[in-house]
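Asks: below are the sequence and a predicted model for it; my questions follow.
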Amino acid sequence: MDAETKNWAIACHALAFAGYVIPFGNLIGPLLVWALKKDSSPYIDQQGRESVNFQITMLIAYLISGILVLVFVGILLLAVCALFNVVMVVLAIIKTADGQDFRYPFAIRFL
């Protein structure tokens, strides 16, 4: 696998951190890279699909946790979701940088 393919696959995962700067950036960043580069490599397609599916799953988890803030359980769940998201994205970046396939646990496969 060439370096450019690997770099675009890493970008699919790393752009999930855009959500900490731009609203919905955690979904928009990976979605844009995946949509633009999925036809150039099966590896980018697979890793981009994984990243987008995981970020959609996390968005649903954040929404549910946000609703549960009304009963005070959601505050803890929001923190757990944020920590889980960061840890999984960092693991995905590390595995992808090594050229390995990465599948997010607990991700709903929408795409």
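Replies: Happy to help now that I have it. Values in this document were obtained by computation on a predicted structure and should not be read as measured data.
Asks: can we go C-alpha only for contacts and neighbour counts from here?
Replies: Fine.
Asks: how close does the residue of the chain most remote from its centre sit to A82?
Replies: Centroid-distance maximum for the chain: V71 at 27.7 Å, with CA atoms, centre = their mean. Between V71 and A82 the distance is 19 Å, computed by CA to CA, to the nearest Å.
Asks: over to K6?
Replies: 26 Å.
Asks: same drill for the two, tell me which one is more crowded.
Replies: Higher neighbour count among K6 and A82: K6, with 20 against 13, using other CA atoms under 10 Å.
Asks: what sits against the more buried one?
Replies: Residues in contact with K6, defined by CA atoms under 8 Å, 6 or more residues apart in numbering, are I44, T96, A97, G99.
Asks: list buried residues within the residues you listed.
Replies: Listed as buried from the contacts of K6 are I44, T96, G99; burial here means 16 or more other CA atoms under 10 Å.
Asks: please compare the first structure with the one that follows:
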Amino acid sequence: MFAHLSALLGGILTSHLFGWGCFLGPLVIWLLKKDTLPFVADQGKEALNFNITAAIIGIGFLVLSVPLTIVTLGLWLIVAVPLAILLGIAWLVLTIIAAIKANEGVAYRYPIALRLVK
């Protein structure tokens, strides 16, 4: 549960930096517990993979949005702002669901996550 919730804390604490810290908490928990607690290691790895994926999507969206905003003279923002809000809400909801499931002892799998850490 703490692996998932630490992503929320990291995202909130680094929100002024586009939330890049969302994967630091799961990384620390996974590294500390991967050899001793199998369930914590599994959920830490799952949270880490999801938050790395979310960071990649966020950075990609930002990199794509800047030139599109310039080319469309700001019209892209009509699409970009609501889409960014939806992506943020989806990240928040999925993270909370994962924390609840992990607290219940259920191994949660995020619907969208690159399996970068094996």
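Replies: Everything's here; your move. Computed from a predicted model, the values in this text were never measured in an experiment.
Asks: tabulate the buried ones among the contacts of K6 of the first structure in CSV, adding columns for distance to L27 of the first structure and secondary structure.
Replies: CSV is the format used below for these (distance: CA to CA, whole Å; DSSP: H, G, I helix; E, B strand; the rest coil):
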residue, distance to L27 of the first structure, secondary structure
I44, 16, helix
T96, 18, helix
G99, 23, coil
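Asks: reformat those residues as JSON lines; add distance to H13 of the first structure.
Replies: Shown next, in JSON lines, are those (distance: CA to CA, whole Å):
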{"residue": "I44", "distance to H13 of the first structure": "10"}
{"residue": "T96", "distance to H13 of the first structure": "9"}
{"residue": "G99", "distance to H13 of the first structure": "13"}
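Asks: where exactly do the helices run in the first structure?
Replies: 3-14, 25-37, 42-68, 73-97 (DSSP state H).
Asks: and those helices: which comes nearest R103 of the first structure?
Replies: R103 of the first structure lies closest, by CA to CA, to one member of the helices of the first structure: helix 42-68, at 6.4 Å.
Asks: can I get the helices of the first structure in a markdown table with distance to F110 of the first structure?
Replies: As requested, those are arranged in a markdown table below (distance: least, CA to CA, whole Å):
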| stretch | distance to F110 of the first structure |
| --- | --- |
| helix 3-14 | 16 |
| helix 25-37 | 13 |
| helix 42-68 | 6 |
| helix 73-97 | 18 |
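Asks: nearest to A107 of the first structure, of those?
Replies: With CA to CA as the measure, helix 42-68 is the member of those nearest A107 of the first structure (4.9 Å).
Asks: that closest one maps to which residues in the second structure?
Replies: Aligned by TM-score structural alignment, helix 42-68 of the first structure falls on residues 38-64 of the second structure.
Asks: that stretch vs the first structure, average offset?
Replies: For stretch 38-64 of the second structure, the mean deviation from the first structure after alignment is 0.7 Å (mean CA distance after the TM-score superposition for the first structure).
Asks: buried ones in that stretch?
Replies: So stretch 38-64 of the second structure, judged by 16+ other CA under 10 Å, has buried residues 40-55, 58.
Asks: now stretch 99-111 of the first structure
Replies: G99, F102, R103, Y104, A107.
Asks: what about the aligned partner of V89 of the first structure in the second structure, how many neighbours?
Replies: In the second structure, V89 of the first structure lines up with T95, judged by TM-score structural alignment. A count of neighbours around T95 of the second structure, defined by other CA under 10 Å, yields 23.
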